[in-house]
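Undergrad: Need coordinates for the following:
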Amino acid sequence: MDKLLQQISEIGVVPVIKLGHPTRDAAPLAKALCEGGVPVAEVTFRAAGAAQAIRIMKETCPDMIVGAGTVLTTAQVDEALAAGAQFIVTPGFDPELVAYCQEKQVIILPGCTTPTDYHAAYKFGLEVLKFFPAEQSGGVAKIKAMSAPFPMFKIMPTGGVSLKNLAEYIKCPVITACGGSYMVTADLIENQKWDEIIDLCKKSVEIVKEARNG
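TA: Below you'll find the predicted structure:
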């Protein structure tokens, strides 16, 4: 597995972040995530200023792994990479975006939930796939079922993951990490509840550790 993907796997959780005020919140949020033991973030392009947020987070915590999520166009790929993004996440499987990212030599985690998606990803030689929306698409049961014909993939489920079901996901051997927004909700960020974010990150890290060692 790619070194960066291995580092993400070791952390076990990837906060999926939507920032409405990047100049105000990106730096303290980056510090909170790192302090909580989760030095990784997927900054979604669903909010304006995503590239700015990526740049600020990388400047604030240079060792942090920061990627771009909800990427829909090659222009957004370029914008994210210019800001310092280290990986790209797409909600669905777009062959054009996968090929473009591979040409740029940047990791892409496309959203895949069907055999057709997985087969397309296999043809591109991908290692890790995003499974989105995870809970609504069948959760752990479907991820296990899909791994039978496609054992070469590691999976990052996103969508509906919480502290309550994180252990169930992490215990599945094909799951490399879980994406989630429960530790970086709009309320927590908007009200600058950095201590709560730190606490949720620490709880997540502990759950991952126990699930893997148990």
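
Undergrad: contacts and neighbour counts: CA atoms only from here.
TA: Fine.

Undergrad: residue boundaries of the strands in this protein?
TA: Taking DSSP state E as the criterion, the chain contains strands spanning 13-17, 40-44, 65-69, 87-90, 107-110, 128-131, 154-157, 178-180.

Undergrad: which parts of the top helix by length along the chain are buried?
TA: Longest helix in the chain, counting residues (DSSP state H): helix 194-213. By 16 or more other Cα atoms under 10 Å, the buried positions in helix 194-213 come out as 194, 196-205, 207-209, 211.

Undergrad: Go through these and name the one nearest residue 40.
TA: Of all the buried residues of helix 194-213, residue 201 has the smallest distance to residue 40: 10.8 Å, by Cα to Cα.

Undergrad: I'd guessed that closest one sits against residue 33; true?
TA: Yes - using Cα atoms under 8 Å, residue 201 is in contact with residue 33, at 6.7 Å.

Undergrad: quick one on the thing from earlier: closest one to residue 186 among the strands of the chain?
TA: Nearest of the strands of the chain (Cα to Cα): strand 13-17, 8.7 Å.

Undergrad: quick one, helices of the protein?
TA: Going by DSSP H, the chain shows helices at 3-11, 22-35, 50-60, 74-83, 95-103, 115-123, 139-147, 166-171, 186-190, 194-213.

Undergrad: Can you tell me which of those helices is most buried?
TA: helix 50-60 (a mean of 23; mean count of other Cα atoms under 10 Å).

Undergrad: elements contacting that one?
TA: Helices and strands touching helix 50-60, by 3 or more Cα pairs under 8 Å, 6 or more residues apart in numbering; DSSP states H and E, are helix 22-35, strand 40-44, strand 65-69, helix 74-83.

Undergrad: Which strands and helices lie in contact with the third one?
TA: With contacts defined as 3+ Cα pairs under 8 Å, 6+ apart, the secondary structure elements packing on strand 65-69 are strand 40-44, helix 50-60, strand 87-90.

Undergrad: Now show me the structure for the sequence below, then we'll compare the two:
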Amino acid sequence: MALKFAQRLRRENLQMVGKLTVVVAGMFAFGYALVPLYRAICEVTGINVLARSELEVPGGAKGGAAVKLPANTQVDLSRTITVEFDANAHGLWDFAPAQRSMQVHPGELHTVMYEFQNVQNRRMAAQAVPSYAPQQAAPYFNKLECFCFNQYTLEAGEKKQWPVAFVIDPRISRDVKTITLSYTFFEVGGRTPPAPTAAAGNGEPRS
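TA: Next up is the predicted model:
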């Protein structure tokens, strides 16, 4: 009797081990299939996250280390949009884009540099505000890096170059053939006095 019970228990244990082995193997196969399955879903939905790469834009918004930006892989090569760059300054600034226009495909990552110089004899704090024409293009003009995100202080005569890295959303209307990106650069806050300088002969600071 005890022998039969032991044999039956052993048989049930072997069956349980077999079932658990099948479950583990199934879980392993499912996990292994997740990556190609996810890739297939990305291709169907257009969300190509796994295929993203990184591009470097020389000089961050503050002229520091390179800024790493994700490359948009959903590029619409069937059409081209002309992007025009404009600059306006409220105050004594030299402010202009390094180039006036470029041809881009929607979904393509591009960078344009803007050049600044404070031509006054005092330190100034300022910020840029963007605008778009036509206005309907604004929601589709995605800036990944832009000097307009922050305020900056330039010393008297100081020159700077800052990038604008942007992607135009491929969902933008096909009627849009040209987009004008315009920046207005204006002084913020009160007047910042110049740094003290040494008076001739006595070494005392003066304003």
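
Undergrad: Superposing both, give me the TM-score.
TA: Comparison of the two superposed chains (TM-score structural alignment, normalised by the length of structure 2) gives a TM-score of 0.19, and 67 aligned residues with a Cα RMSD of 5.7 Å.

Undergrad: hmm, back to that, and of the strands of structure 1, who's closest to residue 52 of structure 1?
TA: Across the strands of structure 1 (criterion: Cα to Cα), the nearest stretch is strand 40-44, sitting at 10.0 Å.

Undergrad: Run the angle between the closest one and helix 22-35 for me.
TA: 150 degrees (axes from the mean of the first three to the mean of the last three Cα atoms, to 10 degrees).

Undergrad: What angle do helix 50-60 and strand 40-44 of structure 1 make with each other?
TA: 160 degrees.

Undergrad: Which positions within strand 40-44 of structure 1 qualify as buried?
TA: For strand 40-44 of structure 1, burial by neighbour count (16+ other Cα under 10 Å) applies to 40, 41, 42, 43, 44.

Undergrad: relative to helix 74-83, how tilted is it?
TA: Angle between the axes of strand 40-44 of structure 1 and helix 74-83 is 140 degrees (criterion: the same axes, to 10 degrees).

Undergrad: list the helices and strands strand 40-44 of structure 1 packs on?
TA: Other helices and strands packing on strand 40-44 of structure 1, by 3+ Cα pairs under 8 Å, 6+ apart, are strand 13-17, helix 50-60, strand 65-69.

Undergrad: and these as TSV, adding distance to residue 171 of structure 1?
TA: Output for these, formatted as TSV (distance: least, Cα to Cα, whole Å):
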stretch	distance to residue 171 of structure 1
strand 13-17	13
helix 50-60	30
strand 65-69	23
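
Undergrad: And these: which comes nearest residue 24 of structure 1?
TA: Per Cα to Cα, nearest to residue 24 of structure 1 of these: helix 50-60, 9.5 Å.

Undergrad: what are the ranges of the strands in structure 2?
TA: 54-57, 67-70, 81-90, 93-97, 101-104, 109-118, 124-133, 141-145, 152-154, 159-168, 178-187, 197-198, 205-206.

Undergrad: Can I get these in JSON lines including distance to residue 3 of structure 2?
TA: JSON lines is the format used below for the strands of structure 2 (distance: least, Cα to Cα, whole Å):
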{"stretch": "strand 54-57", "distance to residue 3 of structure 2": "68"}
{"stretch": "strand 67-70", "distance to residue 3 of structure 2": "68"}
{"stretch": "strand 81-90", "distance to residue 3 of structure 2": "84"}
{"stretch": "strand 93-97", "distance to residue 3 of structure 2": "92"}
{"stretch": "strand 101-104", "distance to residue 3 of structure 2": "82"}
{"stretch": "strand 109-118", "distance to residue 3 of structure 2": "76"}
{"stretch": "strand 124-133", "distance to residue 3 of structure 2": "87"}
{"stretch": "strand 141-145", "distance to residue 3 of structure 2": "75"}
{"stretch": "strand 152-154", "distance to residue 3 of structure 2": "88"}
{"stretch": "strand 159-168", "distance to residue 3 of structure 2": "76"}
{"stretch": "strand 178-187", "distance to residue 3 of structure 2": "87"}
{"stretch": "strand 197-198", "distance to residue 3 of structure 2": "105"}
{"stretch": "strand 205-206", "distance to residue 3 of structure 2": "106"}
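
Undergrad: With distance to residue 7 of structure 2 and mean neighbour count added, can I get those in a markdown table?
TA: Formatted as a markdown table, the strands of structure 2 follow (distance: least, Cα to Cα, whole Å; neighbours: other Cα atoms under 10 Å):
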| stretch | distance to residue 7 of structure 2 | mean neighbour count |
| --- | --- | --- |
| strand 54-57 | 62 | 14 |
| strand 67-70 | 63 | 16 |
| strand 81-90 | 79 | 17 |
| strand 93-97 | 86 | 19 |
| strand 101-104 | 76 | 16 |
| strand 109-118 | 70 | 19 |
| strand 124-133 | 82 | 18 |
| strand 141-145 | 69 | 17 |
| strand 152-154 | 83 | 16 |
| strand 159-168 | 71 | 20 |
| strand 178-187 | 82 | 19 |
| strand 197-198 | 100 | 11 |
| strand 205-206 | 102 | 10 |
